[in-house]
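# from the sequence below, what's the structure:
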Amino acid sequence: MPVANPYIRNFCIIAHIDHGKSTLADRMLQGTGAMDDRTAQDQKLDSMDIERERGITIKAAAVSVEHTWNGQTYELNFIDTPGHVDFHYEVSRALAACEGACLIVDATQGVEAQTVANLYKAVDADLELIPVINKIDLPSAEPERRAMQVEDVLGLPAEDCILTSAKSGQGVAELLDAICERFPPPEGEIEAPLQALIFDAKYDDYRGVIVYFRVMNGRLKKGDRILFMGKKRTHQVTELGKFKPDMEPNADPFEAGDVGYMIAGIKTLEDVNIGDTITLDNHRAATALPGYEEPQPMVYCDFYPSGDTMFDDLREAIGKLKVNDASFTYEPSSSEALGSGFRCGFLGMLHMDIIQERLEREGHVSLVQTAPTVTYEVQLTANKDGVQEVIQITNPAELPDMSRVKSIREPMVAAEVITPTTSIGDIMKLCENRRGVYRGQRFLSEDRQILEYELPLAEIIYDFFDKLKSITSGYGTVDYRVTGFQAGELVKMDILVNGSPVEALSLIVHRSKAESRGRHLLKKLKEQIDRHLFEIPLQAAIGGKIIGRETIKSVGKNVTAKCYGGDVSRKRKLLEKQKKGKDRMKRIGTVDIPQGAFMAVLDTGE
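The predicted structure follows:
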């Protein structure tokens, strides 16, 4: 039976953030002639403005190029992946569509936390690895030392490392040759029933959903009637093509090993599921491909429409973005203060920040975003049948009455912090202030070490990364994984504005930090909320006990200014009338709470 083309290489580029993946991808495009000097631009595969502005890769981007080695032309299909821990789901999807991975290490910084995490993912996916030492042109580069570090820490032979400079192009030709030589060709049978993996998709207003796929077995051509095995929906293929690096239609059939895009007039967003299997409707595969594990959201917040944006506008924008980013979840929610909106789950704080910005830019909607929270497990007291039910909540407002709660469990993470030796004391202090438990310490080199801590997820999602970078002058990195839930002395802290609790400002905090956190939050809210015509009390409460208070003074108005003489009783009468009006306004007046007030919850006061 015919097998996949032996001259195809499917691989991805993985690394820690800012180690030069996107720049190296640019040089590979130029080295293979896919991008000439006229069309060249930095970060070619970073298609979104937000990626270029921030200098980070958010979406994995696929491209097909050709390279000649030993007199034979090879088709190289590669995927440039994100490096930040929040986008690890993008990396895992890319790995599933490849046979090999180029692991990039910065010659000046060496092995980082995400380098190790990505290596483990690639090993689990049974991929062939090529270690690449990048940025060797920098004055502070130590390529030989970093190659030995790759061998000591990652277990990859130092002599296998390829030395490159993505900036100058040095070593890129050698890397392309090594990819053809070392990476295995794709496996798969051309005559078998079609099995193609959907590894990404995006929505186009004119063409519908554009599906990115990798053919594992079988053959696919324009005009075929296809079936999405998970969704049980059928479509007619109207266009097939490859990324070179822009989308180019291709009339040839796609066979096992090929990577490309497909347009089939898919207008319904729900028809496409990332990780689904495509097969032919009239010659179906017996089983679907394994696909991907469902991503577990770590951080939750609410999005509500504001300004001229309507709820339906927000729902449409979120639906389109969900097709392009399968790693966030959403469901409808409502709030007395903010109306109807969506409760969204994200893989981390940067992921949340990017989704919010993409919604505003690409969806053209105006949002109010509440402060992020994590998932908690709540064990209830025994019911009449003696069963102790355990429920999960993602919003403090969902917490049942405390008389029914036996314990609240918070998610815990195992964190690996890679830090310069000189910063170890400050990092330990930071972790202990965040209720961290020391688990171990390993030497990476004479000037860098790995600290292992167990930490509550809620303590690191806000500003832990910023504090870490500040302490280590930008040289510290962290990678973490959720290990489970653990009971603790957790309480719900309500924030009352003008006597009414505002659900979106509620927090679940550790009892030992509740009072200081509450007082600090009230001071921040006082700065954010404008003065009104009446006095506004701000209170923090646990149950029925008030643990902190701030007062926003009313806007003054001199009602006695017209009384330039006469009996003092005239002034008293006017002041008494003003006082009654202020009391009435305080009872029925509404307080406008700006977006900044909801985000003030993020400031821990440390």
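
# all contacts plus neighbour counts: C-alpha atoms, from now on.
Will do.

# let me see the contact set for residue 211.
Taking Cα atoms under 8 Å, 6 or more residues apart in numbering as the criterion, residue 211 is in contact with 198, 200-202, 261-263, 272.

# what's the closest of the residues you listed to residue 213?
residue 198 (4.4 Å; Cα to Cα).

# quick one on the thing from earlier: ok, and the most crowded of the contacts of residue 211?
Neighbour tally across those (other Cα atoms under 10 Å): the maximum, 27 neighbours, falls on residue 200.

# does it sit in a helix or strand, and which one?
Using DSSP states H and E, residue 200 falls within strand 195-204.

# what sits up against that strand?
Outside strand 195-204, the residues touching it (Cα under 8 Å, 6+ apart) are 93-94, 97, 209-218, 269, 272-279, 285, 288-289, 291, 320-321, 323-324.

# PyMOL command for the buried members of these?
Those of the contacts of strand 195-204 that count as buried under 16 or more other Cα atoms under 10 Å are selected in PyMOL with:
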select buried, resi 93+94+97+209+210+211+212+213+214+215+216+217+218+269+272+273+274+275+276+277+278+279+285+288+289+291+320+321+323+324
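
# which residues does residue 461 contact?
By Cα under 8 Å, 6+ apart, the contact list for residue 461 reads 299, 348-349.

# and for residue 323?
Residues counted as contacts of residue 323 (Cα under 8 Å, 6+ apart) are 201-203, 269, 272-274.

# and residue 524, by the same measure?
597, 600.

# report the distance from the helix or strand encompassing it to the chain centre.
In the assignment (DSSP H and E), residue 524 maps to helix 511-528. The chain centroid and the centroid of helix 511-528 are separated by 28 Å under Cα atoms, centre = their mean, to the nearest Å.

# how about the closest residue to residue 342 other than its chain neighbours, what does it touch?
Spatial nearest neighbour of residue 342, excluding adjacent residues (Cα to Cα, 6 or more residues apart in numbering): residue 332 at 4.3 Å. Contact partners of residue 332, counting by Cα under 8 Å, 6+ apart, are 340-343.

# which SS class is the closest residue to residue 602 other than its chain neighbours?
Of all residues not flanking residue 602 in the chain, residue 462 sits nearest, at 5.9 Å (Cα to Cα, 6+ apart). Using DSSP: H, G, I helix; E, B strand; the rest coil, the secondary structure recorded for residue 462 is coil.

# and the gap between residue 462 and residue 601?
Distance, residue 462 to residue 601, by Cα to Cα, to the nearest Å: 9 Å.

# now the second one, please; I'll put the structures next to each other:
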Amino acid sequence: VLEALVTRVPPPSGSRTAPLRALVFDSWYDRYRGAVALVYIHDGVVQPGDEVSSHHSKRHYIVKSVGVLKPHEQATSRLVGGQVGYVVCNMRSVSEAHIGDTLHAKGCKVEPLGGISPAQPMVYAGVYPMDQSQHVSMRSAIEKLALNDPAVTVTIDSSPALGQGWRVGFLGLLHLEVFNQRLEQEYGAEAVMTAPSVPYRVRITGKKNISLYGGEEIVVSDPSKLPDPTIITEVLEPMVLGTIITPEKYMFKIVSECMERRGVQTNSVNIDGSRVMLQFVLPLNEIIIDFHDNIKSLTSGFASFDYEDHGYATSALVKLDIALNGVVVDALSSMVHLSKAQAVGKRMCAKLVEIIPRQMVHIAIQALVGSKVVARENLKAFRKDVTAKLYGGDVTRRQKLLKQQADGKKKMKKVANINLPRETFIDVLKR
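Predicted coordinates:
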């Protein structure tokens, strides 16, 4: 294979005598040298001491060192057209090494190289530090991870329940899980990650509203940020074309599972005597949490599932809020189909009763669509028998102790903070 690459692949077409043009296609962070850019030298020569400029940020840098990877770093005196190597030039901010950027000689106008088109995130999740005192270290960790992963988008976000954090976009659920795992393993940053959601397109009405939101159609990736339902004319959700290959004996279970998730079957093909290929158009929102796990469970691990983007479709979606003791927890808000709102609300409330640890106060768990309560569960408080020490005397003494306890519980309920385990936000949406 290596010999064939040498003989069959044409050599690089760039010129070593032309002005420098280098494409940044990867980068990593070094605590002593800053951002290290991995580049392809299309034209020209770069060597330590050269002054280069970024076409993307318009910033200027002095090259400190260059080299190649073999596979470890090996410093060289220069990099010339056609070579791939690394460039260290005091990029101190992780955002400066922009993937797809063109580096060129300072003061020299060149045509930028064809950049790497950014991937569009398909899944969004809120990322918050376990404690707000860890906010600075968490921000640094997220920035460093996002440096060499151009598919990740990061915007600042805040939540009344979780404090200051970030809204992070991913290519899929696996991408999200890997990002969270790297945060913990590489940087020791324990994050609270909210349930993943998908980007919805929302069409609104009214000149004032259109002016306020900056357009007639807006993209909403956080259900808690959904505009007032009275100004919404249409909600479109992302769809996918899912392909499932399964043994024939599991076909009806698969079809039933897909139908339950609002899937529409488009194709069914017999591959051989024992396997079939099924294709369904499914809402992305229905498959990002636990669909793949369920498919594996239903088929004893024999089925495979793959999907591709299939555009957007209009749907009757509503925002389902979860309130604890009358206070809406925006991190638990989700978008559901109107026909499934009550069933999903009941399931989420029942799941929260199992997940949330019992407190000293009674907790009312409610699922709301607008101001309408569609489901409710109660999490009972720990019980303390304040009358156990009584062994006689007047009944008014017993009544007084019970009244004091009731008053104390009311006061505690007003000021109590309900602590939610970090797994709550994803586990509550699993079926």
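
# now what about the TM-score between them?
The TM-score (TM-score structural alignment, normalised by the length of the second structure) is 0.93; 428 aligned residues with a Cα RMSD of 2.2 Å.

# which bit of the second structure covers the helix holding residue 524 of the first structure?
Aligning helix 511-528 of the first structure against the second structure (TM-score structural alignment) gives residues 338-355.

# same check on stretch 120-135 of the first structure?
Counting by TM-score structural alignment, stretch 120-135 of the first structure sits on no residues of the second structure.

# one step back: looking at the contacts of residue 332 of the first structure, which is nearest residue 382 of the first structure?
Once Cα to Cα is applied, the member of the contacts of residue 332 of the first structure that ends up nearest residue 382 of the first structure is residue 343, at 29.3 Å.

# got the end-to-end distance for stretch 161-174 of the second structure?
26 Å.

# for burial, what's the neighbour tally of residue 136 of the second structure?
Count around residue 136 of the second structure with other Cα under 10 Å applied: 10.

# over in the first structure, tell me which residue corresponds to it.
In the first structure, residue 136 of the second structure lines up with residue 312, judged by TM-score structural alignment.

# am I right that its match sits in a strand?
No - per three-state DSSP, residue 312 of the first structure lies outside any strand segment and is helix.

# and it, how close does it get to residue 605 of the first structure?
To residue 605 of the first structure, residue 312 of the first structure is 37 Å away according to Cα to Cα.

# likewise for residue 555 of the first structure?
Counting by Cα to Cα, the gap from residue 555 of the first structure to residue 605 of the first structure is 28 Å.

# and the contacts of residue 461 of the first structure, which of them are in helices?
residue 349 (DSSP state H).

# could you point out the longest strand in the first structure?
Identified as the longest strand of the first structure according to DSSP state E is strand 405-420.

# that strand vs the second structure, average distance?
Following superposition, strand 405-420 of the first structure is found to deviate from the second structure by 2.1 Å on average (mean Cα distance after the TM-score superposition for the first structure).

# what does the next helix or strand after that strand correspond to over in the second structure?
Per DSSP H and E, strand 405-420 of the first structure leads on to helix 424-433 as the next helix or strand towards the C-terminus. Matched against the second structure by TM-score structural alignment, helix 424-433 of the first structure falls on residues 251-260.

# got a list of contacts for that stretch?
264, 276, 280, 282, 295, 298.

# what's the burial count for the closest residue to the last one other than its chain neighbours?
Put plainly, it is residue 298 of the second structure. Leaving out its chain neighbours, the residue that sits closest to residue 298 of the second structure by Cα to Cα, 6+ apart is residue 253, at 6.9 Å. The burial count assigned to residue 253 of the second structure is 13, neighbours taken as other Cα under 10 Å.

# swap in the one 10 residues further on?
Residue 263 of the second structure is flanked by 21 other residues according to other Cα under 10 Å.

# quick check: it touching residue 284?
No - Residue 263 of the second structure lies out of contact with residue 284 (Cα atoms under 8 Å); the separation is 10.1 Å.

# thinking again about what came up before, could you dump the contacts of residue 332 of the first structure into JSON lines with secondary structure and distance to residue 396 of the first structure added?
Formatted as JSON lines, the contacts of residue 332 of the first structure follow (DSSP: H, G, I helix; E, B strand; the rest coil; distance: Cα to Cα, whole Å):
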{"residue": "340", "secondary structure": "strand", "distance to residue 396 of the first structure": "17"}
{"residue": "341", "secondary structure": "strand", "distance to residue 396 of the first structure": "16"}
{"residue": "342", "secondary structure": "strand", "distance to residue 396 of the first structure": "15"}
{"residue": "343", "secondary structure": "strand", "distance to residue 396 of the first structure": "12"}
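
# show the buried residues in those residues.
Among the contacts of residue 332 of the first structure, those scoring as buried are 340-343 (criterion: 16+ other Cα under 10 Å).

# all strands of the stretch 301-431 of the second structure, in order?
Ranges of strands in the stretch 301-431 of the second structure, per DSSP state E, counting those that start in this stretch, are 304-314, 317-324, 327-328, 334-337, 363-369, 372-379.

# and if you look at the stretch 201-350 of the first structure?
Assigned by DSSP E, counting those that start in this stretch, the stretch 201-350 of the first structure shows strands spanning 208-217, 219-220, 225-228, 233-236, 239-243, 247-249, 254-255, 259-263, 277-280, 299-305, 329-335, 339-346.

# who wins for proximity to residue 26 of the first structure among these?
Among the strands of the stretch 201-350 of the first structure, the nearest to residue 26 of the first structure by Cα to Cα is strand 239-243 (14.0 Å).

# so which elements touch the closest one?
Here strand 239-243 of the first structure touches strand 61-69, strand 247-249, strand 259-263, going by 3 or more Cα pairs under 8 Å, 6 or more residues apart in numbering; DSSP states H and E.

# mean deviation of the helix or strand hosting residue 5 of the second structure from the first structure?
For residue 5 of the second structure, the host element (DSSP H and E) is helix 2-8. Superposing on the first structure places helix 2-8 of the second structure at an average distance of 3.2 Å from its equivalents, by mean Cα distance after the TM-score superposition for the first structure.

# my guess is residue 319 of the first structure contacts residue 269. True?
Yes - taking Cα under 8 Å as the definition, residue 319 of the first structure is a contact partner of residue 269 at 7.0 Å.

# gap between the residue opposite residue 98 of the second structure in the first structure once aligned and residue 291 of the first structure?
Under the alignment (TM-score structural alignment), residue 98 of the second structure pairs with residue 273 of the first structure. Residue 273 of the first structure is 10 Å from residue 291 of the first structure, where distance means Cα to Cα.

# what about whatever residue of the second structure lines up with residue 335 of the first structure, distance to residue 329 of the second structure?
Under the alignment defined by TM-score structural alignment, residue 335 of the first structure is paired with residue 159 of the second structure. As for residue 159 of the second structure, its distance to residue 329 of the second structure is 9 Å (criterion: Cα to Cα).
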